[in-house]
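S.K.: below are the sequence and a predicted model for it; my questions follow.
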Amino acid sequence: MSNTVKDLAAGTAGGIAQVLVGQPFDIVKVRMQTSAKGTYSGMMDCAGGILKNEGPLAFYKGTLTPLLGIGVCVSIQFGALEFAKRKFAEQNAARGVGGDGGKLLSASQLVVAGVGAGLANGWVSGPVEHIRIRLQTQSNTAPLYKGPFDAIRKITSEHGIKALFKGQMVTFLREASGYGAYFLVYEKLVQREMATTGISREQLSPVKAVLYGATAGYGLWAVIYPIDMIKSRMQTDGFSPSTGQKYLNARDCVRKVWRTEGISAFTRGLGPTLIRSPFANGATFLGFELASRVLYS
């Protein structure tokens, strides 16, 4: 089995862990991001409303899409990241720089690798999250879509394949900036652990993998949250003026949200995100690290 295939498989394990842990928090975040101002008094009001009106299974509404799609997305992220890390390590070794045979990459190399991973992932995460958000925000009593495949069929038949990629440029911006920070934080924390304790990467404890993954998650959301809010607004918007389209493009969305709802709209739903982040991202890196050890052993 090639290294790339191993990395993709380990990334899939991390992605599945992320979805199972983080999905209930994510639906609360999306509902708060896309609701009109004043709809919910806070995170608990939103979560309580979902539980009361839609039942506990509603917290996993639209889960099939991310379970399949996010597994692929995280697989692509880690596959692209590890590929770039190997290439940079080879360059470092050839120049005689970097420790551990060139494997200890510089901050700039890690950022470039993370940006590349985010952009590669964005081609899949854009349509996957679009479908997930449509399912998460639709009416529970009169749903427009029966499930992810029905949503894909209806959207493409009515608006074309291009409609699946609604909000795609915002997605690319989010992924590139976010994953540059995400992997930089995680890898630098791992490097520091290895340097201070003298262990190899394979000896990193599961607890430290979770802790460093959680910290990386906060780094990710600190960079991308307002961008993510705009993406969510665009991906729940109508496809044309006749179907209730509010925003012409991302710039128009930023301008209208700022003018009508103020700066607080750009952080609405941040609470559940900050609670979700350490669990989901800790699980992601734990899944990846443990799967990698099995696959590379």
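M.R.: Received it, and whenever you're ready, just let me know what you need.

S.K.: contacts and neighbour counts: CA atoms only from here.
M.R.: OK.

S.K.: in the stretch 151-297 of the chain, which spans are strands?
M.R.: Assigned strands in the stretch 151-297 of the chain: none (criterion: DSSP state E, counting those that start in this stretch).

S.K.: at which residues are the helices of it located?
M.R.: Counting by DSSP state H, counting those that start in this stretch, one finds helices in the stretch 151-297 of the chain at the ranges 168-197, 206-235, 250-261, 270-296.

S.K.: now the ones you listed in JSON lines, with mean neighbour count?
M.R.: Shown next, in JSON lines, are those (neighbours: other Cα atoms under 10 Å):
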{"stretch": "helix 168-197", "mean neighbour count": "21"}
{"stretch": "helix 206-235", "mean neighbour count": "22"}
{"stretch": "helix 250-261", "mean neighbour count": "14"}
{"stretch": "helix 270-296", "mean neighbour count": "21"}
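
S.K.: and those: which comes nearest residue 42?
M.R.: Among the helices of the stretch 151-297 of the chain, helix 270-296 comes nearest to residue 42, with 8.5 Å by Cα to Cα.

S.K.: count of neighbours near residue 203?
M.R.: Per other Cα atoms under 10 Å, the neighbour tally for residue 203 reads 10.

S.K.: do residue 264 as well
M.R.: 11.

S.K.: do residue 262 as well
M.R.: Neighbour number of residue 262 under other Cα under 10 Å is 12.

S.K.: quick one on the thing from earlier: just put the helices of the stretch 151-297 of the chain in CSV and tack on distance to residue 6.
M.R.: Shown next, in CSV, are the helices of the stretch 151-297 of the chain (distance: least, Cα to Cα, whole Å):
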stretch, distance to residue 6
helix 168-197, 19
helix 206-235, 19
helix 250-261, 37
helix 270-296, 6
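
S.K.: hold the first one in mind and look at this next one:
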Amino acid sequence: MVGLKPSDVPPTLGVKMASAGAAACFADMITFPLDTAKVRLQIQGEKTAVDGIRYRGVFGTISTMVRTEGPRSLYNGLVAGLQRQLCFASIRIGLYDNVKNFYTGGKDSEYPNVLIRILAGCTTGAMAVSFAQPTDVVKVRFQAQMNLNSVSRRYSGTMQAYRHIFLNEGMRGLWKGTLPNITRNALVNCTELVTYDLIKEAILRHNLLSDNLPCHFVSAFGAGFATTVIASPVDVVKTRYMNSPPGQYKSAINCAWTMLTKEGPTAFYKGFVPSFLRLGSWNVVMFVSFEQIKRAMMVAQKRTEATN
């Protein structure tokens, strides 16, 4: 066994939500430069980059950003990213088991139907976007802006960005791209959680590994790859639409159509490698941390109850 042992008592909703939020923030801090590189590659093509800068590949993008804008540019939007994960991951991951049980009618089933899992994943993903959308808009815009000079920077700080968007674009600006984001995160969430669930379940059912770190690692890696393949097209449209100035695109669908007609189908898979590197590594760090933090919180809760 590697890491903490699984608890005999199921974790409470509060434990699951807190563990999911903490694990997602930890994963974001480690993988954020890959996410920033992904955003830069995704928006490349919608307009000529400043001073003719072009990004080629994930490591080329990171290298160019460090050389022209400094290392801190890789963490543009981190504060908004952590704010996003605190409310986003705690809902979409923390509520998943409870929503899954709700759809089964409260019946304890060791292996729920795949359709029930997919429905639960889509539900919690859509619910999370409703709360976290403004943080996602600010995060994307920070990652997209270039730090070459003061003129090219749209926002100086996270709170100033929320205020600026609200004053100039209204509430609709803060919730810009909600539809593609709900679509993207419903896909991501159900693929991520359902794939992780199924792979982990198959491994444990066939006694290939015990319910610990190696099992969580393999399950999370598989979930990351499957999620990247399915969610990349929607993710690119979401990023382009969120980052666009008012009036550039009539809607998310118009944004997708413009990309298709002007850049071709491959535009929907721009930034695929950094997306996979980011989602794969993010899933591994997040799920492994989530399982261990959840178990650690359960141990602490048991000790507190025993003392009382």
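M.R.: Happy to help now that I have it. What you are looking at is a predicted structure, and each value in this text was computed from that prediction instead of being measured.

S.K.: please state their TM-score.
M.R.: The TM-score (TM-score structural alignment, normalised by the length of the first structure) is 0.88; 281 aligned residues with a Cα RMSD of 2.0 Å.

S.K.: of all the helices of the stretch 151-297 of the first structure, which one is nearest residue 53 of the first structure?
M.R.: Comparing the helices of the stretch 151-297 of the first structure under Cα to Cα, the one sitting nearest is helix 270-296, at 19.1 Å.

S.K.: against the second structure, where does that closest one fall?
M.R.: Residues 272-298 of the second structure are matched to helix 270-296 of the first structure when aligned by TM-score structural alignment.

S.K.: average offset between that stretch and the first structure?
M.R.: Stretch 272-298 of the second structure, aligned to the first structure and superposed, deviates on average by 1.3 Å (mean Cα distance after the TM-score superposition for the first structure).

S.K.: and residue 12 of the first structure, which of the helices of the stretch 151-297 of the first structure is closest to it?
M.R.: Evaluated with Cα to Cα, the helices of the stretch 151-297 of the first structure place helix 270-296 nearest to residue 12 of the first structure, the distance being 7.8 Å.

S.K.: what is the neighbour count of residue 41 of the first structure?
M.R.: Neighbours of residue 41 of the first structure under the rule other Cα under 10 Å: 10.

S.K.: residue in the second structure paired with it?
M.R.: Using TM-score structural alignment, the partner of residue 41 of the first structure in the second structure is residue 56.

S.K.: grab the nearest non-local neighbour of that match.
M.R.: residue 41 (7.9 Å; Cα to Cα, 6 or more residues apart in numbering).

S.K.: could you double-check that that neighbour sits in contact with residue 55?
M.R.: Yes - the criterion here is Cα atoms under 8 Å, and residue 41 of the second structure meets it with residue 55 at 6.5 Å.

S.K.: list the contacts of residue 66 of the second structure.
M.R.: Contact partners of residue 66 of the second structure, counting by Cα atoms under 8 Å, 6 or more residues apart in numbering, are 72-74.

S.K.: what lines up with it in the first structure?
M.R.: Checking TM-score structural alignment: residue 66 of the second structure goes with residue 51.

S.K.: check what contacts stretch 196-213 of the first structure and list those residues.
M.R.: The contact list for stretch 196-213 of the first structure (Cα under 8 Å, 6+ apart) reads 185-186, 189-190, 193-194, 278, 281-286, 289-290, 293.

S.K.: off-centre distance for that stretch?
M.R.: Here stretch 196-213 of the first structure is found 23 Å from its chain centre; the criterion is Cα atoms, centre = their mean, to the nearest Å.

S.K.: pull up the distance across it, start to finish.
M.R.: Its start and end residues considered, stretch 196-213 of the first structure measures 19 Å (Cα to Cα, to the nearest Å).

S.K.: now do the SS call for the alignment partner in the second structure of residue 11 of the first structure.
M.R.: The alignment partner of residue 11 of the first structure in the second structure, by TM-score structural alignment, is residue 20. Following DSSP: H, G, I helix; E, B strand; the rest coil, residue 20 of the second structure is assigned to helix.

S.K.: do you know how far residue 20 of the second structure is from residue 302 of the second structure?
M.R.: 19 Å.

S.K.: and the two? Which one has more around it.
M.R.: residue 20 (30 against 13).

S.K.: the nearest residue to that one once chain neighbours are set aside: which element?
M.R.: Counting by Cα to Cα, 6+ apart, residue 90 is the residue found nearest to residue 20 of the second structure once chain neighbours are left out, at 5.0 Å. Using DSSP states H and E, residue 90 of the second structure falls within helix 78-92.

S.K.: for residue 79 of the second structure, give its distance to residue 300 of the second structure.
M.R.: The spacing between residue 79 of the second structure and residue 300 of the second structure, counted by Cα to Cα, is 29 Å.
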